[in-house]
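**Student:** any chance you could fold what I've pasted below:
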Amino acid sequence: MTDDLFIQTIEPTTHDLGGFKVHRTLPSRPRTMVGPFVFFDQMGPAHLEVGNGIDVRPHPHINLATVTYLYAGAIDHRDSLGTFATIEPGAVNLMTAGRGIVHSERSPASERDKGPDLSGIQTWLALPERYEEIAPAFEHVPAARLPIVQSGGATARVIMGNLWGESAPTTVYAGTIYADILLEPGASIPIDAGADERALYVAMGEASVDGMKLEPTTLYVLRPGIAATLRSENGGRVVLCGGEDFKTPRHVWWNFVSSSRDRINQAKADWKAGNFPKVPGDDKEFIPIPEVPLTVSYP
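**Tutor:** Prediction:
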């Protein structure tokens, strides 16, 4: 569906992972990227049984940055740099893979003991070509350091980039906007036209743009240059994301993103051969490379 406001509407592919669902809108057949965003997953919301949790075993990435943002619950992050960090709602974990990194994500023991909540957004950002092979890095930005904007009954946290006159401290490698917008019943907030590419996603509740209803778990790509107003009659939570238009395509295969197919093939061979570094404190398990990955780019 397209109109004067939107150039594209991307419905999710939904995977049931046992106890919780993941809704994936990027990459998709209709579109691979919105600004630097090349992967967009919503996890949950879900409440897992006592003693259960998520256990994403060590796995590799190259030539991208991962961004984890939670609405509820907590996740322990470990990586091959020796990082250990627990992310909680409202904070940001930014992991820059660069030339290669391995990480795991697991529910903390304290969460398993009470039955973990799981709700949040995981995204991957493509790196500009000049940064694809930089040294890997990890950055945790606490919720208290991310600016909050209040407007018309809406409360927006700026996760990355510059929005509504505020700037997040989170590192960016390309022009990037990313915000978590909480709308009280009857609230509204302007969506300006500043970025090359922008998209809106209703994670919870309901919302509309200039009177047009937005379906939940669907990514709406806004027409460039259009200013609009986001509203909610009954309350909702919306993601705004986007940034600069990449002039060269990115290839996605499993956990690998690159401007070069050859580089992805090299990463496949390196993971099969055990050439990636280990994750200190979580080096007994790993995710084997799949024959047919769930995450791929499309011609």
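**Student:** please count neighbours and contacts with C-alpha atoms only from this point.
**Tutor:** Noted.
**Student:** what's the burial count for G186?
**Tutor:** For G186, the count of nearby residues is 14 (other C-alpha atoms under 10 Å).
**Student:** likewise for P12?
**Tutor:** Applying other C-alpha under 10 Å, we find 20 residues neighbouring P12.
**Student:** check contacts around it.
**Tutor:** Listed by C-alpha atoms under 8 Å, 6 or more residues apart in numbering, the contact set of P12 reads H23, R24, T25, T217, T218, L219.
**Student:** burial count for the closest residue to it other than its chain neighbours?
**Tutor:** Spatial nearest neighbour of P12, excluding adjacent residues (C-alpha to C-alpha, 6 or more residues apart in numbering): T25 at 4.5 Å. For T25, the neighbour count with other C-alpha under 10 Å is 27.
**Student:** next one: the one 10 residues further on
**Tutor:** Under the neighbour criterion other C-alpha under 10 Å, G35 is assigned a count of 23.
**Student:** my read: it touches G242, true?
**Tutor:** Yes. Under the criterion of C-alpha atoms under 8 Å, G35 makes contact with G242 at 4.6 Å.
**Student:** anything in contact with each of these two?
**Tutor:** Residues touching both G35 and G242 (C-alpha under 8 Å, 6+ apart): T176, D196, E197, R198.
**Student:** same list (these) but as a markdown table, adding neighbour count and distance to P60.
**Tutor:** Output for those, formatted as a markdown table (neighbours: other C-alpha atoms under 10 Å; distance: C-alpha to C-alpha, whole Å):
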| residue | neighbour count | distance to P60 |
| --- | --- | --- |
| T176 | 26 | 24 |
| D196 | 18 | 30 |
| E197 | 24 | 28 |
| R198 | 30 | 28 |
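**Student:** of those, which is the nearest to G186?
**Tutor:** Minimum separation from G186 among the shared contacts of G35 and G242 (C-alpha to C-alpha) is found for R198, which lies at 23.4 Å.
**Student:** next, the second sequence, to be compared with the first:
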Amino acid sequence: MSNISLIIEEKAASIGKFMVGRLLPFRQKRMIGPFIFIDHMGPVKLNERENFDVMPHPHIGLSTLTFLFEGSIMHRDTLGTEIEIKPGAVNWMTAGKWIVHSERTPDYLRHSDKLMHGLQIWVALPKDLEQMEPEFCHINKEDIPAWTDGGIQYRLIAGEAFGRKSPVPVYSKLYMIELKSTTEQVVDLGKHLYGESGIYILNGAIQSEENVYAAKQLLVAHDSTLCTFTIGANTTIYIFGGEPFKEERFIDWNFVSSDKELIRVAKQKWLEQDYEGIKGDDTEFVPYPTFNTSLKTK
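**Tutor:** As a prediction, this is how the structure comes out:
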């Protein structure tokens, strides 16, 4: 029996004027470990009249992880953070009980041609930390653990695996790993993984038990400890996973929680605009959608 239990294809979704490929949540698989939301942004070319502009919007109950392959984003939030995200770095923002942030093309790039390509990820917080104070951490590319083994280049973007630990301050048992290979070879990761696991193919292909899987697919494993496959030449993949939570999670728009009442309170707070604005970006905001966005994760 194949160790691939589910194949999730990217589904087009809009984040304002920008289209992304949505991978999670999926109707048959709402979470992989604590990972509850994954968007693939781009690759897209923007001209001098086009910019990436995600206006101020709120979050609760999660951490966001922004990881770029190409391009640049200026992050601002209600903690007073203002920092540019560049390829290979990790932006890790923990919303906890409440945070508002915006993501835009930096001023110095707004009137030139530019590229945008990366991953936007949400990681649900453990139940006892859903109401923690918000935090922000930026990890430079050179501080992410990176090594080569058997001709494959590895980077441990977040969490713990392979006896290594990323400096990204996660709050549950998880991993996000990048693998790049220029040649075709067999990869056996079973002894290094735990909990639930999914493989996202950014480019190239992998083969598992005579089945070939191509780019823009997220493969969910039956058993992470049986994670063995053949990685194709010139292939880049990302492995997401970790220990799942016992409690159910709910999503309503940008809000994640195990408690529907916390989501209701956050929604009302945003509708009433009852919060301190973002310094340097407080003249507009993303309105709460008029359609019903609430859904369960299971």
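**Student:** what's the TM-score for these two chains?
**Tutor:** Once superposed, the chains reach a TM-score of 0.93 (TM-score structural alignment, normalised by the length of the second structure), with 297 aligned residues with a C-alpha RMSD of 2.0 Å.
**Student:** tell me which of the contacts of P12 of the first structure is nearest to D270 of the first structure?
**Tutor:** Using C-alpha to C-alpha, these come closest to D270 of the first structure at R24, 26.9 Å.
**Student:** how many other residues sit next to that closest one?
**Tutor:** R24 of the first structure is flanked by 25 other residues according to other C-alpha under 10 Å.
**Student:** surely it is in contact with I10?
**Tutor:** No. Contact criterion C-alpha under 8 Å: R24 of the first structure and I10 do not qualify, at 9.6 Å.
**Student:** quick one: P89 of the first structure from P45 of the first structure, how far?
**Tutor:** 13 Å (C-alpha to C-alpha, to the nearest Å).
**Student:** I misspoke; the intended subject was N162 of the first structure.
**Tutor:** Going from N162 of the first structure to P45 of the first structure by C-alpha to C-alpha gives 28 Å.
**Student:** now do A203 of the first structure
**Tutor:** 9 Å.
**Student:** of the two, who's got more company?
**Tutor:** Neighbour count, other C-alpha under 10 Å: between A203 of the first structure and P45, A203 has more, with 27 against 18.
**Student:** give the contact list for that one.
**Tutor:** Applying C-alpha under 8 Å, 6+ apart, we find A203 of the first structure in contact with Q42, P216, T217, G236, R237, V238, V239.
**Student:** now the fourth one, nearest residue through space, not along the chain?
**Tutor:** On the basis of C-alpha to C-alpha, 6+ apart, the spatially nearest residue to G236 of the first structure that is not a chain neighbour turns out to be G205, at 4.0 Å.
**Student:** repeat for I148 of the first structure
**Tutor:** R157 (4.6 Å).
**Student:** I figured S188 of the first structure hits L230, correct?
**Tutor:** Yes. Here S188 of the first structure lies in contact with L230, judged by C-alpha under 8 Å, at a distance of 5.4 Å.
**Student:** check which helix or strand the most centrally placed residue in the second structure maps to.
**Tutor:** The residue lying closest to the centre of the second structure (C-alpha atoms, centre = their mean) is I121, at 1.4 Å. Assigned by DSSP states H and E, I121 of the second structure falls within strand 114-124.
**Student:** that strand aligns to what range in the first structure?
**Tutor:** Using TM-score structural alignment, strand 114-124 of the second structure lines up with residues 116-126 of the first structure.
**Student:** how about the aligned partner of I87 of the first structure in the second structure, what does it touch?
**Tutor:** Counting by TM-score structural alignment, I87 of the first structure corresponds to I85 in the second structure. Shown in contact with I85 of the second structure (C-alpha under 8 Å, 6+ apart): L68, S72, I73, M74, H75, N91.
**Student:** rewinding a little: isn't the residue nearest to G236 of the first structure right up against E233?
**Tutor:** No. Applying C-alpha under 8 Å, one finds G205 of the first structure not in contact with E233, separated by 9.7 Å.
**Student:** overlap of the contact sets of these two?
**Tutor:** Here G205 of the first structure and E233 have no joint contacts, going by C-alpha under 8 Å, 6+ apart.
**Student:** the residue nearest to P12 of the first structure touches E11, doesn't it?
**Tutor:** Yes. Counting by C-alpha under 8 Å, E11 is a contact partner of T25 of the first structure at 6.2 Å.
**Student:** shared neighbours of those two, anything?
**Tutor:** Shared contacts of T25 of the first structure and E11 (C-alpha under 8 Å, 6+ apart): T218, L219.
**Student:** quick one: stretch 151-168 of the second structure aligns where in the first structure?
**Tutor:** Using TM-score structural alignment, stretch 151-168 of the second structure corresponds to residues 153-170 of the first structure.
**Student:** buried residues, the matching stretch. List them.
**Tutor:** Within stretch 153-170 of the first structure, the residues that count as buried by 16 or more other C-alpha atoms under 10 Å are 153-163, 167-168, 170.
**Student:** report the two of those separated the most.
**Tutor:** Spatial extent of these (C-alpha to C-alpha) is set by the pair G153 and T170 at 25.4 Å.
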